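Chemist: Here is a sequence with its predicted model. Questions after.
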Amino acid sequence: MPAIEFQKVNFKYRVQSQATLHNVSFAFDYGQKIIIAGPSGSGKTTIGHLINGLIPQSVPGEYSGSILINGKDAAKMDIFQLSFEVGTVLQDTDAQFVGMTVAEDAAFLLENENTEHSQLLAQTENWLKELNLEALKKHSPQELSGGQKQRVSMAGVLSSDSKILLFDEPLANLDPASGRLAIQLIADLQKKLGLTVIIIEHRLEEALRIQADKLLVIDHGKIIANDIPDRVLTSAAVISAGLREPLYITAMRDAGVDLNKIAHITDLASLDHQAIKRQLSVWLEKKQPDKTKKSREPILSIQHLSFAYPKQAVFSDLNLTFPAGQMTAIVGKNGSGKSTFSNLVTGFLKPDSGRILFDNQPLDGQSVKERADKIGYVLQDPNQMISQNIVYDEVAYGLKLRGLSDDQIQAKTRTMLEVAGLDNMRHWPISALSFGQKKRVTIASVLVLAPRVLILDEPTAGQDYLNYRSLMNFVAELNRTQDCSIIVITHDMHLMLEYTDRAIALVDGQVIADMAPAELLNDPALLKRASLAPTSLYDLAESTGLDAVALSKRLVQEEMTRG
C-alpha cells in the first residue's frame, strides 16, 4: 500500500475558470524522499494542499478522482484528522506559529490532544533536543532566524507522530548555508524515523542534495516526469518545464557532453572526470573576453556610518561607495545587517552617526517619500507593500500618485505587467495570488517608476526560473539603458553570479569581501564565514581540476546569450 496515491485527480479553484490539475496520478511509497518541482502556477502547491487537506476544506474548489493517504480516503477525513496523517511545514513559517515561546509551539498539538502532562513534557523535550532547539525553548519563534523558525515548525508537526512530512519550499527564506543544513536535517530525520518526505521546491540544485528517490515534474497541471532523478535530469523534462537544472549539468550540456550516457548524473564522484574535462576545456577556450564597465562617479556613498538597535550593535564605521550604473549584490547570513542597510538608505531608520550621500548630496533630513523619488525599494515580504486589491491597480498606484495622465498610466502599467509576466492576471484580486506572484507585483510597482537607484530585497524568493529570468533581464536592461544603479540583497548565488558586477559580503555588520561574484563564489573560506555555499560548478571544477572562476564566468556568458 502506498503512503500517498492520486488516481486521475482533477481540480479547479472556485475563483478560476480553468482547471489547475488535469488527470494527475501517482503513488509515493513509504520511506521515500520525493521532490515535486514545477514553475509558478504549475499546480505543485495545489498537489501539496490536496495532500494535507487545505484543499478543498479551507480553499474552495471542485475536484474529482481519488486521493488516498495511508490507504484512507482523504475526502472522508476533515483537516484535523489529516493533520495526524500528514505533517506540513509551510513556506511562511511565521503563519504557522501559535505559541508565545518555542516550547509552547512545539507542545501545541499535544495540548490540544489533552495529552497527560508528564508525557507532553517528555515528548516536547525529545523533539526540542532532536532538532537542537533546547537552548531556544523560552524564546519567541518570531525572533529566531529563518533556519531556526523552520526547525520550530518541524518540532510542532513531528509531535503528531505522522510518518509523512510535507515541506512547502523549505529553502525559500534561508541563506545558502542554512538551506544545506535544513536539507541535511530533513534527510537525517527521514532516515532515523523512516519518514516519507515530500519536498515542494523549484530550486533543484539545492533540493537534490537530499538524494531523492523520485523527482516529479509538473507543468500546466500535468505530470511530465515522475522517475528517479538521474533519468529525469538527463531528459528534457526539467528544461521544458522552465525549471533550472543544477549548474554543473548545464555546463556539461553546453560543453557538448552526452548526458544520456551518464548513468548516475546526480553523483558527481561517479562521472568520468577526464573525459568531461577534455570537453569542458574545449568549451572554456571559446570564452569571450570579459566586458568591464567604465568607472563612474558615485551615485550612492556611505561614509563612516554607525547604527545600533537598543540591544544590538549592527554597523560601526561602515564605508561603501556605489558607482552609477553598477549592479551590486549584498550577501551574507540572516542577521548580518543587509536589511538594516536598506532601511538606513531609504530613511526608515536613522544612523547614529555618519552620512549617506546621493549624487554627492547628503540625504540627511529627507523624508522616506522624498528619498523614494530617487531610490526605489522592494521589500522581501510583499504583504508589507501591497495597498490595493487588484493587480493592475497596485502596479499603477505610484503613477497615479505622481499625477500622470490615464493614457500614460495605462501604457506604462501594461508594459510593466507584460515584462513581469502578470498581464494575464491584471484583473485578479491580490488575495488570489501566490507568495511568488505577489512578489512580482511589488517589484513591478516599483520598477514602473524608473528610479535612479533600485534596492531589491530577495527579488527571486518564491520565483521559478522563467519568471526569475524575465524579471532579472528587465532589471539588467533598466540598469543598461536607464542608467539605474541596482543593489540586490540576496541569498541566490545564481543571481549574484549571472547578473551582478560586484559582490559585497556582510558578516555581523562588517564587510568581509568586496570583489567579483565569481571570485567570491569560489573562495570556500569566505563563503563559510558569510554562511554562503559554493554552487555545483565549484564541485565540478574541483573534480575535473579546472579553474572554478573561469568555469563560472564561461557559464554566465552562455546564459546571457540565451537571454
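Modeler: Structure received.

Chemist: contacts, neighbours, all on C-alpha from now
Modeler: Noted.

Chemist: so where does the residue nearest to Ser178 when sequence neighbours are not counted fall, helix or strand?
Modeler: Take Ser178 and drop its neighbours on the chain: the residue closest to it by Cα to Cα, 6 or more residues apart in numbering is Gly147, 5.9 Å away. Following DSSP states H and E, one finds Gly147 within helix 146-158.

Chemist: next structured bit after the helix or strand harbouring Gly179?
Modeler: For Gly179, the host element (DSSP H and E) is helix 176-193. On the C-terminal side of helix 176-193, the closest following helix or strand by DSSP H and E is strand 196-200.

Chemist: what comes up buried for that next one?
Modeler: 196-200 (16 or more other Cα atoms under 10 Å).

Chemist: would you turn those into TSV with distance to Gln312?
Modeler: What follows is these, written out as TSV (distance: Cα to Cα, whole Å):
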residue	distance to Gln312
Thr196	41
Val197	38
Ile198	38
Ile199	36
Ile200	36
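
Chemist: contacting residues for the residue nearest to Ser178?
Modeler: By Cα atoms under 8 Å, 6 or more residues apart in numbering, the residues touching Gly147 are 174, 178-179, 182.

Chemist: Please apply the same query to Ala533.
Modeler: Going by Cα under 8 Å, 6+ apart, Ala533 touches 176-177, 521, 524, 527.

Chemist: Pick out whichever of those sits closest to Glu116.
Modeler: Distance to Glu116 across the contacts of Ala533 (Cα to Cα) is lowest for Ala177, with 38.8 Å.

Chemist: then this one, side by side with the first:
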Amino acid sequence: MKEPIIKFEDFGFQYDAQAEPTLKNINLEIYPGEKILIAGPSGCGKSTLTHCMNGLIPFAYPGESTGKLSIQNKETKKLSIFEISRMVGTVLQDLDGQFIGLTVAEDIAFALENACVGQEDMKKAVRQVARQVGIEGHLEHSPDALSGGQKQRVSMAGVMVNEVGILLFDEPLANLDPATGKKAIEIIDRIQKETGATVVIIEHRLEDVLWRDVDRIVLMKDGRIVKDAPPDELLSTDVLQENGIREPLYLTALKYAGVKITPECRPRSIRSLTLTEEDQKKVRNWFHARKRGKEKQEGKALLTADKIDFTYENGFHALKDIRISIDEGELLAIVGTNGAGKSTFSKVVCGFEKQQLGTLTFQGQDMKNYSIKERADRIGYVMQNPNQMISKPMIFDEVAFGLRQRNVPESEITPKVEEVLKICGLYPFRKWPVSALSFGQKKRVTIASILALDPQMIILDEPTAGQDYRHYTEIMEFLNELHGRGITVVMITHDMHLMLEYAQRAVVFSGGQVIANDTSANILTNPEIIERANLKETSLYDLSLLCGIEDSNVFVQHFIDYEKEEKRG
C-alpha cells in the first residue's frame, strides 16, 4: 500500500498575531500522483494549510503548530524552507509577486542558478520545461510584457524546473479570461499526467477546475475539514451551498427542475453527466413552464463612445472604431480575451489615456476638455490589481483617503467609511494594516474606497477576482442595489457566472473591436462569439443540448430569471 506524500495528523496552527488557531485538528492524507482540490470560503484556513505545506509557515508567517505534518515521510518541523522547496513548488495567486528574472528564461532558471547547475544543463532544462508549459516562444521576453495566462505558465515552469514532486496552485484561475483559464486547467492536468506529480489546487471557481477530473475535493470551513470526498459523491450532497461555495450551474438548474442528483449520474462534470430520459423530461417540462421575461426598455444614454480609436506609443492599436452607449442606471458587463482592449477603453473613459479619434460624451456633454479630476467626480474606477491603487498603510485611512482629499468633515467620514466597510465585508478589519490582507481582501478595500465617493458611474475591473461565493454575492448584491438606485455599473470581467447572473447586457471586445452587444444569454450560447473572444460556453448551454432543448439561449435566460426570483424575490 502507498504511503501518503503529505500527511497531517491532528494538526493545528495559530499565528502569533491572532488570539485563536486558524487550523484545528486537521487530519488529511494526500497520496503520490493525486490531484486534490481544496475549496472553502475566505478565512476558512485553506491558504494557511497551503503555507504549511510549502514552508512559508513558520518561516515567513510565524506561529505555533500542534500535531504533526509530514512531507515525503519527513516531519516539516525538522526541515528548512530550502529543503521543503526541493519537494514542494508553489504557483502564487499574485503572479507579479513571483517573478525575479528580467527575462522569462532567467526567471525559470532561478532555482537552478541557486543550485549551481552548469550553464549547458541549465539551458537544456529551461528549454525542456518551457516546452512542457507552452512558453518556449517567449524565453527572451520580459515577464511584465506577458498576458496573465502566459505569466502563469512561466510561474509553473519556474517551480517545475526544480523537479519537485508536489505542485501547489493558489487560485490559478484568478484574473484569467475564461478560455485561458480552461487551458490552464488542461495544462495542469497534462503536467500531472506526464510527470506523475502530486497536484493540490486551491480555487473558488469549482466548476472551472472540474473541467478536468480531480481525485478528491477537500472542503474547509472555520479551520476544519468538513468534507473530503470524490467529486461525484460530494456534488450529490448540499454541502457546497451549506458552506458558502457555489455549485456548478448545471446542477443548480437540475435541482430547479426537480432532478435528484446522485453519484450514479456522474455529476462531477457536464461532460460526464448522465441523465435518464425521465430526468431529461423534467428539465424540458421546467423549461416550457417558464414564461419569457419582459423585453428591456430603451434607456437614457449616460455615456456614449462614438468612433473611439486609440494607439499606444509603441504602435499597438488597442481600440478600433469603438461605438458603445451606456444607459443611466444600467448594469453592463464588458468581456473578452486578455489584451482585447477592455481595460484600455476604461482608461480612455477615465482620462488616463487620450483617444486619437472619436468622441466621448457624458450626459450629452463632450468630455474632451474634462480633467481627470472632473471625470473622477462622475466616474469611479476600480483597477484590476489592488496593489496599484492602495496608498495608505491602514485600511480605514485608505477608504477615507478620497473623502479627505475632498475636504469632507471627519464627522461625516467615519460613518461613511464604516458603512462601505460593512458592505464589502471588511468592517472587522477596519483597524488593520493593509499589508495583513490577502489579495482578495485588498481588492475589497479598493472597491470600498471608490464606493465611498458616491460616483454616478462606477467601472470595476474584475470586481470579484479572488472572492469566495459569499463575499462575491455581498459585493454584487450591493452593486445591484446601487444600480437599482440609478447608479450605472460597468464590470470588466472574466467571470461568466457574474455576467450571466447580474449583467443586463454585455459588450464583447476582441482585437480592439466590439464584436457583440447583446444579452449575456445570447452571447454565451453563440459558438462563433465564444471562440473569437476567448469566452467559455456556459454549462447551461450544454445541459440544454443534453436534454434536447433547441432554444438554448432562451433556456439560459429562463435560468437567470428564475435565479433572480429565487434570490431576490
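Modeler: Everything's here; your move. Predicted model only: the values in this text are computed from it and were never measured.

Chemist: TM between them?
Modeler: Once superposed, the chains reach a TM-score of 0.97 (TM-score structural alignment, normalised by the length of structure 1), with 562 aligned residues with a Cα RMSD of 1.4 Å.

Chemist: which one in structure 2 is aligned with the residue nearest to Ser178 of structure 1?
Modeler: Aligning on TM-score structural alignment places Gly147 of structure 1 opposite Gly149 in structure 2.

Chemist: ok, the equivalent of Leu535 of structure 2 over in structure 1 - how many residues close by?
Modeler: Here Leu535 of structure 2 is matched to Leu532 in structure 1, going by TM-score structural alignment. Using other Cα atoms under 10 Å, Leu532 of structure 1 is surrounded by 26 other residues.

Chemist: how about Leu379 of structure 1, what's its match in structure 2?
Modeler: Taking TM-score structural alignment for the superposition, Leu379 of structure 1 sits opposite Met383 in structure 2.

Chemist: for the stretch 301-450 of structure 1, what spans make up the strands?
Modeler: Assigned by DSSP state E, counting those that start in this stretch, the strands in the stretch 301-450 of structure 1 fall at 312-323, 327-331, 353-358, 361-362, 375-378.

Chemist: Switch these over to JSON lines; also include distance to Asp267 of structure 1 and mean neighbour count.
Modeler: Below are the strands of the stretch 301-450 of structure 1 laid out as JSON lines (distance: least, Cα to Cα, whole Å; neighbours: other Cα atoms under 10 Å):
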{"stretch": "strand 312-323", "distance to Asp267 of structure 1": "41", "mean neighbour count": "17"}
{"stretch": "strand 327-331", "distance to Asp267 of structure 1": "29", "mean neighbour count": "26"}
{"stretch": "strand 353-358", "distance to Asp267 of structure 1": "49", "mean neighbour count": "18"}
{"stretch": "strand 361-362", "distance to Asp267 of structure 1": "54", "mean neighbour count": "12"}
{"stretch": "strand 375-378", "distance to Asp267 of structure 1": "38", "mean neighbour count": "23"}
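
Chemist: In a markdown table: those, plus distance to Ala75 of structure 1.
Modeler: As requested, those are exported to a markdown table (distance: least, Cα to Cα, whole Å):
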| stretch | distance to Ala75 of structure 1 |
| --- | --- |
| strand 312-323 | 51 |
| strand 327-331 | 45 |
| strand 353-358 | 59 |
| strand 361-362 | 63 |
| strand 375-378 | 41 |
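
Chemist: Compare those and report which one is nearest to Asn226 of structure 1.
Modeler: Set against Asn226 of structure 1 and scored by Cα to Cα, the strands of the stretch 301-450 of structure 1 come closest in strand 327-331, at 35.2 Å.

Chemist: thinking again about what came up before, for the contacts of Ala533 of structure 1, which pairs are in contact in structure 2 too?
Modeler: Using both residues aligned by TM-score structural alignment, their matches' Cα atoms under 8 Å, structure 2 keeps these contacts from the contacts of Ala533 of structure 1: 176-177, 521, 527.
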